[in-house]
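A.B. asks: Using only what follows, build the 3D model:
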Amino acid sequence: MFDMGYSEFKFTWCNNFTSPNSTRARLDRCLASKDWLDRFPRASLVHLSINTSDHLPLFISWGEQTTGHAKQKSRFHFEAGWCLYVSNKEVVRNAWEKIRELDPGMNIFESISNCILELLK
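C.D. replies: Model (predicted):
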């Protein structure tokens, strides 16, 4: 197993104290096998920023697979963490209302689809 390294922030955890009592460390890592790294040579790990936790979330991007398989359309997965950001609540509210204003009889699936498109922007 190999440590994938990282980009962005150097540390993934802090004790939320101010200097000189501040402690920071890279506690969270991503390990990958040689086979996986060979299949996804452009894979990378990013330490994301978030202000509501003492840990930074990790984001793994694996790029495109090099085995020649056709790329399938990915399913949408709602991330509960999106609810932490007030701006995302407004995005959903506005997207939902936009559909309802255009046609009050619009079905729920089209309203949800519009919310997905807005969240992914």
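
A.B. asks: rest of the way, CA atoms for contacts and neighbours
C.D. replies: Will do.

A.B. asks: Now do the buried residues in the biggest helix by length in the chain.
C.D. replies: In the chain, taking DSSP state H as the definition, the longest helix is helix 86-102. For helix 86-102, a neighbour-count test (16 or more other Cα atoms under 10 Å) marks 92, 95-96, 99-100 as buried.

A.B. asks: Next, the second sequence, to be compared with the first:
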Amino acid sequence: MEEKLDKVLANPDWCDTFPYAAVTNILTRTSDHSTLYLRVRDGRARPRGPRRRFRFEMAWLYDDGCRRQVEGAWEEGKEGGLLRCLEHCGHKLLRWGGDRYHKFGEQIKNLRREQLLLRGALDSTSLVEFQRIEAELCRLEA
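C.D. replies: This next block holds a predicted model:
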């Protein structure tokens, strides 16, 4: 049995004050409750274009190339001090690993989408497929 108890409540005054607010329901597999994310933006702010932010991927630790990238970047940037080394290392890792491991994020996103479509289905085929997707998600996330 599934029930949707996670909700957001706002009155008209609040909505007028924050017209660009958005709520996202984030599904988690480790709890029967969803996380609610409230984003409040200024409608006048303009995005500065597509820019990928650096985020370290734990999967990189399993690739020997990661260590070579870090050591090379550190050597190249050492004349500029610690902050320069860190910045240079981030740029090199972003270029090296961004495309290489981006596929994991896409696969996870697609599997979560498939799993969401199966929520609430009670037939045995759907349950087996839900469990298969769950196992694949666990494998990819590990």
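
A.B. asks: Can you pull the TM-score for these?
C.D. replies: Overlay of the two chains. TM-score (TM-score structural alignment, normalised by the length of the first structure): 0.40; 78 aligned residues with a Cα RMSD of 4.2 Å.

A.B. asks: quick one on the thing from earlier: which helices and strands sit right next to the longest helix of the first structure?
C.D. replies: Applying 3 or more Cα pairs under 8 Å, 6 or more residues apart in numbering; DSSP states H and E, one finds that helix 86-102 of the first structure contacts helix 108-119.

A.B. asks: Give me the residues contacting the helix it packs on.
C.D. replies: 76, 88, 91-92, 95-96, 99-100 (Cα atoms under 8 Å, 6 or more residues apart in numbering).

A.B. asks: Reformat those as a markdown table; add distance to residue 119 of the first structure.
C.D. replies: Listed next are the contacts of helix 108-119 of the first structure as a markdown table, based on distance: Cα to Cα, whole Å:
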| residue | distance to residue 119 of the first structure |
| --- | --- |
| 76 | 10 |
| 88 | 7 |
| 91 | 7 |
| 92 | 7 |
| 95 | 9 |
| 96 | 11 |
| 99 | 15 |
| 100 | 17 |
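
A.B. asks: List just the nearest of those to residue 36 of the first structure.
C.D. replies: Nearest to residue 36 of the first structure out of those is residue 76 (Cα to Cα; 23.8 Å).

A.B. asks: separation between residue 31 of the first structure and residue 13 of the first structure?
C.D. replies: 18 Å (Cα to Cα, to the nearest Å).

A.B. asks: between the two, which one's more packed in?
C.D. replies: residue 13 (17 against 13; other Cα atoms under 10 Å).

A.B. asks: Might one say that the more buried one is in contact with residue 58?
C.D. replies: No. At 11.3 Å, residue 13 of the first structure does not count as touching residue 58 under the criterion of Cα atoms under 8 Å.

A.B. asks: thinking again about what came up before, same list, the buried residues of helix 86-102 of the first structure, but as JSON lines with distance to residue 46 of the first structure please.
C.D. replies: Shown next, in JSON lines, are the buried residues of helix 86-102 of the first structure (distance: Cα to Cα, whole Å):
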{"residue": "92", "distance to residue 46 of the first structure": "26"}
{"residue": "95", "distance to residue 46 of the first structure": "29"}
{"residue": "96", "distance to residue 46 of the first structure": "32"}
{"residue": "99", "distance to residue 46 of the first structure": "35"}
{"residue": "100", "distance to residue 46 of the first structure": "38"}
